[in-house]
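A structural model of the following input is requested.
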Amino acid sequence: MTINRICVCGAGTMGSGIAQVAATAGFSTLLYELNENVLTQARDQLQRQLERLESKGKLQTGEAAVIFNRIHFTGGLSECIADVFIEAIIEKPEPKAALFNTLIKQNSETAIFATNTSSLSVSAIAEATLAPSKVAGMHFFNPAPLMKLVEIVQGTQTAPEVAATLTDLTRRMGKTPVRCKDRPGFIVNRVARPYYTEALRLVEEGHADPATLDQLLEGLGFRLGPFRLMDLIGHDVNYAVSSSVYEQLGRPERLRPSYIQEALVKKGELGQKTGKGFYHYQSEK
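Down below sits the predicted model:
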């Protein structure tokens, strides 16, 4: 199918990052967000980020403005008319399915609906919609503009041509698509759980502190140690994924979520985005 316009729903860190990726790839992009303050913040941050890339020579002179102008920011759901929708809203299946159903009713029969969920069942979300064959997973990783991998998740009712279209779209966005089936944690989050949970368990048991473990693992070749990586992802997101995979796999002890990370979430110390997690961060000026 011909893709002219992409609509990203949700203007948080992940949603705004996906919108930047889409606009940079040349697509007319809608960024929808119901919360006006979040939408304004996303607009300002995207403009600053693009200007910063241009000042560093990573974009050609004048390119930042061209990319930014491809993005239309809206708080009106009725304006969301597009060929492909990528939702990055709250990590709960009911609101995701409800959003898709509203969009399905006001868009063409050929429109495709992709969820950026990192751990929820794509099949369950799709089955709660009016067009389950048009729903698939398109899981970007944080930060979306930098991370190359995108998991294309095919639910039990996802039409093969939908998965194929999203795979091609991922390549056009300059990313590397990996096709996978709808399983708990998909591929990356399933494999990554022990990296986080075992590191957290060592801290829980008093064997080492986060900085030491990060230093050791980075010294072995990991680009980021588990604690720096959890701070980057956000503890709210990371803990939710750990909890979801743990529940879906029948609560194996080896994947039990950490009470240390749960405590950080309850305190609102979510990592880089709040200025504090396992480490302290200066706020962006």
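
For the rest of this, base every contact and every neighbour count on C-alpha atoms.
OK.

Mind jotting down where the strands sit in the stretch 151-285 of the chain?
Assignment of strands within the stretch 151-285 of the chain using DSSP state E, counting those that start in this stretch yields the ranges 176-181.

count of neighbours near Lys266?
11 (other CA atoms under 10 Å).

ditto for Met147
Using other CA under 10 Å, Met147 is surrounded by 12 other residues.

which residues does Gly10 contact?
Gly10 sits next to 16, 31-34, 87-89 when contact means CA atoms under 8 Å, 6 or more residues apart in numbering.

likewise Glu51?
Contacts of Glu51 by CA under 8 Å, 6+ apart are 64-65.

7 Å instead, please
Counting by CA atoms under 7 Å, 6 or more residues apart in numbering, Glu51 makes contact with Ala64.

Do a quick rundown of the helices in the stretch 101-250 of the chain.
Remark: helices assigned in the stretch 101-250 of the chain by DSSP state H, counting those that start in this stretch are 122-127, 160-172, 188-204, 210-219, 226-233, 235-248.

ok, for Phe68, nearest residue in space, not its chain neighbours?
Excluding the flanking residues, the one nearest Phe68 by CA to CA, 6 or more residues apart in numbering is Gln47, at 6.5 Å.

Now the one you found: which helix or strand?
Gln47 belongs to helix 36-55 when assigned by DSSP states H and E.

List the buried residues of that helix.
39, 42-43, 46-47, 50-51, 54 (16 or more other CA atoms under 10 Å).

Gly277: which of those is nearest?
Ala42 (22.0 Å; CA to CA).

doesn't Ile18 make contact with the closest one?
No: if you go by CA atoms under 7 Å, Ala42 and Ile18 don't touch, sitting 11.6 Å apart.

any idea how far stretch 28-42 is from the chain center?
Relative to the centre of its chain, stretch 28-42 is centred 16 Å away, using CA atoms, centre = their mean, to the nearest Å.

The structure of the following sequence is requested for comparison with the preceding one:
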Amino acid sequence: MSPIQTVAIIGAGTMGGGIAHIFARSGFAVLLCDIDQTLLDKSLARIRTNLGREAAKGKLTSDEVEAAAARIHLITDRDQLSQAEFAIEAASERLEIKSELFRSLDTILPPSAILATNTSSISITKLAAQTNRPTQVIGMHFFNPVPVMALVEIIHGLQTSQTTFETVRDLAVRLGKTPIEVNDSPGFVSNRVLMPLINEAAFTVMEGIATAEAVDQVFQLGMAHPMGPLTLADFIGLDVCVDILRVLHQGLGDPKYRPCPLLVRMVDAGWLGRKSGRGFYTY
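Below is the predicted model:
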């Protein structure tokens, strides 16, 4: 397989923008696609700001910042992604949304292209079954903030080929990341372990055992976590946490994964964490 040079990134939110940032910084031509031109413009502006911060720390020169930004092409029409050798979607954590995307990308990208997903919990095998290239479908789960966090979970679907895995593993290394190999299972490793922790922390608040501040202090001071689980939940997005817990609950059938009613009520109220200005804390 020839080296990947052009990548398509579908979804210009926090994760999609972060993924576009690191690909452009690493020398790839980036096709950043979203249906919302305003969101695309905001994403590029945020990427420029973050590249500028890296330059201020001496990690990039001003010329490298401009070159990286110039490699990002904003696209609202998926049909314009046809020259990409690799695509990764960073859409909402809903199976129906991602399935539609994979069916569409399968018809647009060349037959040799790899289709990846940044999903944090949804089955790679189910997404691969939406395409005519299941051996070329894989999970590439980045962590937020993408330019900073070193880990990438590389997730095999049932039919993912070893060639696809090795290509994507090497791609992660080219991006300066540390790839960890994981097999397909709800939540993979990261969220299979993390979400029950966040969920149980929410139960302790709901049951009046402790305040959110106290729960977080226990983990920061007693377990040396850089931030407590409820601060982290606000950072991830409480709606994302609930979506992942529902995937775990449905996929594994164990009641221990049922979302805490307090989390569900907060999402229903629009209290999604940092992105909405209110979650367990006010921002």
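
quick one: the residue nearest to Phe68 of structure 1 and Leu30 of structure 1, what's the gap?
With distances taken as CA to CA, to the nearest Å, Gln47 of structure 1 is found 15 Å from Leu30 of structure 1.

Need the winner for burial among the helices of the stretch 101-250 of structure 1.
When you average the neighbours per residue for each of the helices of the stretch 101-250 of structure 1 (mean count of other CA atoms under 10 Å), helix 122-127 leads with a mean of 23.

matching residues in structure 2 for it?
On structure 2, the counterpart of helix 122-127 of structure 1 by TM-score structural alignment is residues 124-129.

contacting residues around the matching stretch?
99, 102, 134, 137-139, 157-158, 184.

would TSV of these with neighbour count and distance to Ser26 of structure 2 be doable?
Compiled in TSV, these are given as follows (neighbours: other CA atoms under 10 Å; distance: CA to CA, whole Å):
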residue	neighbour count	distance to Ser26 of structure 2
Ser99	17	29
Phe102	24	25
Pro134	22	27
Val137	32	23
Ile138	30	21
Gly139	34	20
Gly157	25	27
Leu158	18	30
Asp184	20	28
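
which one is the residue nearest in space to the middle of structure 2 nearest to, not counting chain neighbours?
Nearest to the geometric centre of structure 2 sits Asn118, at 4.4 Å (CA atoms, centre = their mean). Among residues not flanking Asn118 of structure 2 along the chain, His141 sits closest, at 4.5 Å (CA to CA, 6+ apart).

Tell me the spacing between the counterpart of the one you found in structure 1 and Glu151 of structure 1.
Structural alignment (TM-score structural alignment) places His141 of structure 2 against His139 in structure 1. Applying CA to CA, the value for His139 of structure 1 to Glu151 of structure 1 is 5 Å.

Find the residues that touch each one of these two.
Both His139 of structure 1 and Glu151 lack any common contact, where contact means CA under 7 Å, 6+ apart.

Does Glu269 of structure 1 touch Gly277 like I think?
Yes: judged on CA under 7 Å, Glu269 of structure 1 makes contact with Gly277 at a distance of 4.9 Å.

what do we get in structure 2 for Leu216 of structure 1?
Using TM-score structural alignment as the criterion, the counterpart of Leu216 of structure 1 in structure 2 is Val218.

so where does Glu94 of structure 1 fall, helix or strand?
Element membership for Glu94 of structure 1 (DSSP H and E) is helix 93-106.

helices or strands next to that helix in the packing?
helix 122-127 (3 or more CA pairs under 7 Å, 6 or more residues apart in numbering; DSSP states H and E).

List the contacts of the match of His141 of structure 2.
Per CA under 7 Å, 6+ apart, neighbours of His139 of structure 1: 116-118, 150-152.

For Leu59 of structure 1, state which of the residues you listed is nearest.
Once CA to CA is applied, the member of the contacts of His139 of structure 1 that ends up nearest Leu59 of structure 1 is Val150, at 22.7 Å.

what residue of structure 2 matches up with that closest one?
By TM-score structural alignment, Val150 of structure 1 lines up with Val152 in structure 2.

before we move on, back to that, hmm, which of the contacts of Gly10 of structure 1 are the buried ones?
Buried subset of those (neighbour count, 16+ other CA under 10 Å): 16, 31-33, 87-89.

tally of neighbours for the nearest residue in space to Lys148 of structure 1 that is not next to it in sequence?
Spatial nearest neighbour of Lys148 of structure 1, excluding adjacent residues (CA to CA, 6+ apart): Lys175 at 4.8 Å. Applying other CA under 10 Å, we find 20 residues neighbouring Lys175 of structure 1.

I appreciate the help and will end here.
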